[in-house]
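Colleague: missing the sequence, but the structure's below:
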């Protein structure tokens, strides 16, 4: 049986999740307005992040910036133990201080994977164990203590990468590299009338082969991924502009407002207008 714990209060600007599992995938898309720290205490996982699939091994810390599409998948070993800490931008920045600027090495790219040596893993796990304990017991000042511990972990990670040469990520295989090229193309051309056949022709492969390897590598079907990218961009336009819904649908590649509204609600559980009303500015 899985062992799980989570802490999530609307009034706080962080979220904590612990899981020890025999192995499972994220059931659906996963992108959000928070930063995410994913530390793998044991086991192995595969992550699709932005435009590629990467292996995460025991002792690795993955930090993902807000609104970056990602999804976990089983690695070769199904058993794993992980801790996730999500936090909002105002966790790092307010009128009096800007921790984000001081920790810029961690956030200058859309994501970073840090593979810690064994003696550092012990220290990091101690910090995370304290964070989980604080969230469970809720003693006086626990929110402040959690924030202090999270900042301690971020500072330690930032100093580590400043002192250590982080090796560039390698593609798992040539197939993964090819699919990554296709994903990058979709990310840059989502506003066009993209179809599976169009992409297959563009990359000189069969549509059947593309459909199969795309799902194997990313964990998404072609249509699922394309819709997620389009909705992610539509959410941004709804939040940051006064463009009409029809215009946003057109800019993000949807053939009609009706289709846009249906897909948007399937993914966000809200209509575009309701989302704008609750999230704008």
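Modeller: Yep, it's here. Bear in mind the structure is a predicted one, so any value in this text is a computation, not a measurement.
Colleague: from here on, contacts and neighbour counts on C-alpha atoms
Modeller: Will do.
Colleague: quick one: the helices in the stretch 101-250 of the chain?
Modeller: Under the criterion DSSP state H, counting those that start in this stretch, helices of the stretch 101-250 of the chain are mapped to 104-107, 118-137, 142-163, 174-189, 196-202, 207-218, 222-240, 245-251.
Colleague: right, and these - which one's nearest residue 269?
Modeller: Between residue 269 and the helices of the stretch 101-250 of the chain, the tightest spacing by Cα to Cα is seen for helix 222-240, at 11.8 Å.
Colleague: before we move on, back to that, so can I have CSV of the helices of the stretch 101-250 of the chain showing mean neighbour count and distance to residue 73?
Modeller: Formatted as CSV, those follow (neighbours: other Cα atoms under 10 Å; distance: least, Cα to Cα, whole Å):
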stretch, mean neighbour count, distance to residue 73
helix 104-107, 17, 24
helix 118-137, 16, 22
helix 142-163, 16, 25
helix 174-189, 16, 14
helix 196-202, 14, 23
helix 207-218, 17, 9
helix 222-240, 19, 15
helix 245-251, 18, 31
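Colleague: against residue 170, how distant is the residue positioned nearest the centre of the chain?
Modeller: For the chain, residue 70 is the residue whose C-alpha lies nearest the centre (Cα atoms, centre = their mean; 3.9 Å). Counting by Cα to Cα, to the nearest Å, the gap from residue 70 to residue 170 is 18 Å.
Colleague: take a look at this one as well, against the first:
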């Protein structure tokens, strides 16, 4: 598992990160957060973002903006997407207190929505062609994109985010210790909460129960090992803390549409073809 607070390392000299993501398998990125604003424009396939207790499905020719510091997870089908990550310090010259920006996913303004999609195409073309002085062109398109997002896809009176420090610490712990025998009472005691209160708080801020989240983490880890390793599946159940194999198989099929054994056979067939 990786650190679940992500710092953006720019891949362009102007200080932002922009790339095309091509993912060929289904997957899941556990709850995490950025010290940047992230914009994802889906070209093919589907991504589902979950934050503030709600799920947001993003398909082809749609985009999602995730505000700085917002705890979110991402479930994906095979997909291609443009990803733009903009550190807060990049905004500061143009917009005061960018950490207060709260982006609202909406398609109400169709003209602005299509402008954003078109500007993503422009960013990709400029970066791909890299004509002399292309960073000037990229910067000009980027500023127009940021302006369009702020004027059309933010709340009118941005509020400071709700305190999530305790939940963030808990998420990091679960992500790093998901293989262990975890339960709500033990986690509540460890982090100084009443178990009932922590259960409600977790569900409110993530949209899932703590036990559901632990299972999702374990099943995703199992999925990755099934397709990437030759380890016997029974050993993988134990490796990832899935002690009730029957329940694990049922939940795995609900998440991925196949049983682990069927997925392994499919993967072996692909490799031999």
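Modeller: Nice, I can see it. Computed from a prediction, not measured in an experiment: that's the story for all the values here.
Colleague: what's the closest of the helices of the stretch 101-250 of structure 1 to residue 51 of structure 1?
Modeller: The nearest among the helices of the stretch 101-250 of structure 1, by Cα to Cα, is helix 174-189 at 5.4 Å.
Colleague: elements contacting the closest one?
Modeller: Using 3 or more Cα pairs under 8 Å, 6 or more residues apart in numbering; DSSP states H and E as the contact test, the elements touching helix 174-189 of structure 1 are strand 52-57, helix 207-218.
Colleague: give me the residues contacting the longest one.
Modeller: Same thing as helix 207-218 of structure 1. 48, 52-53, 175-176, 179, 196-197, 200-201, 220-222 (Cα atoms under 8 Å, 6 or more residues apart in numbering).
Colleague: quick one: which of the helices of the stretch 101-250 of structure 1 is nearest residue 270 of structure 1?
Modeller: Across the helices of the stretch 101-250 of structure 1, closest to residue 270 of structure 1 is helix 222-240 (Cα to Cα), at 11.0 Å.
Colleague: quick check, the residue nearest to the centre of structure 1 in contact with residue 31.
Modeller: Yes - using Cα atoms under 8 Å, residue 70 of structure 1 is in contact with residue 31, at 6.4 Å.
Colleague: which of the contacts of helix 207-218 of structure 1 sit farthest apart?
Modeller: Among these, 48 and 201 lie farthest apart (Cα to Cα), at 24.2 Å.
Colleague: would you list the helices and strands packed on helix 174-189 of structure 1 in CSV and tack on distance to residue 125 of structure 1?
Modeller: Formatted as CSV, those follow (distance: least, Cα to Cα, whole Å):
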stretch, distance to residue 125 of structure 1
strand 52-57, 15
helix 207-218, 29
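Colleague: which SS class is the aligned partner of residue 266 of structure 1 in structure 2?
Modeller: Structural alignment (TM-score structural alignment) places residue 266 of structure 1 against residue 254 in structure 2. Classification of residue 254 of structure 2 by DSSP: H, G, I helix; E, B strand; the rest coil places it in helix.
Colleague: next, count neighbours for residue 254 of structure 2.
Modeller: By the criterion of other Cα atoms under 10 Å, residue 254 of structure 2 has 11 neighbours.
Colleague: and for the one 3 residues further on?
Modeller: The burial metric for residue 257 of structure 2, expressed as a neighbour count using other Cα under 10 Å, is 12.
Colleague: please tell me how far the residue lying closest to the residue nearest to the centre of structure 1 once chain neighbours are set aside sits from residue 113 of structure 1.
Modeller: Nearest-residue entry for residue 70 of structure 1: residue 49, 4.3 Å, with adjacent residues in sequence omitted and distances by Cα to Cα, 6 or more residues apart in numbering. From residue 49 of structure 1 across to residue 113 of structure 1, the span is 11 Å (Cα to Cα).
Colleague: cool, residue 239 of structure 1 as well?
Modeller: 30 Å.
Colleague: tell me the contacts of the counterpart of residue 231 of structure 1 in structure 2?
Modeller: In structure 2, the residue paired with residue 231 of structure 1 according to TM-score structural alignment is residue 219. Shown in contact with residue 219 of structure 2 (Cα under 8 Å, 6+ apart): 240, 248, 251, 252.
Colleague: what's the closest non-adjacent residue to the first one?
Modeller: What it means is residue 240 of structure 2. Nearest one to residue 240 of structure 2, counting by Cα to Cα, 6+ apart, is residue 179 at 4.8 Å.
Colleague: what does the one you found correspond to in structure 1?
Modeller: Counting by TM-score structural alignment, the partner of residue 179 of structure 2 is residue 191.
Colleague: so its match touches residue 252, yeah?
Modeller: Yes - if you go by Cα under 8 Å, residue 191 of structure 1 and residue 252 touch, sitting 4.5 Å apart.
Colleague: which neighbours do the two share?
Modeller: residue 230.
Colleague: so those two - more neighbours on which side?
Modeller: Neighbour tally, residue 191 of structure 1 and residue 252, criterion other Cα under 10 Å: the higher count belongs to residue 252, 22 against 18.
Colleague: show me what contacts the equivalent of the more buried one over in structure 2?
Modeller: By TM-score structural alignment, residue 252 of structure 1 lines up with residue 240 in structure 2. When contacts are counted by Cα under 8 Å, 6+ apart, residue 240 of structure 2 touches 178, 179, 218, 219, 221, 222.
Colleague: next one: the fourth one from residue 213 of structure 2, what distance?
Modeller: Distance of residue 219 of structure 2 to residue 213 of structure 2, computed by Cα to Cα: 10 Å.
Colleague: what do you get for the first one?
Modeller: Counting by Cα to Cα, the separation of residue 178 of structure 2 from residue 213 of structure 2 is 10 Å.
Colleague: where's the nearest residue to residue 75 of structure 2 once chain neighbours are set aside, which helix or strand?
Modeller: Of all residues not flanking residue 75 of structure 2 in the chain, residue 28 sits nearest, at 4.5 Å (Cα to Cα, 6+ apart). Secondary structure assignment for residue 28 of structure 2, by DSSP states H and E: strand 27-34.
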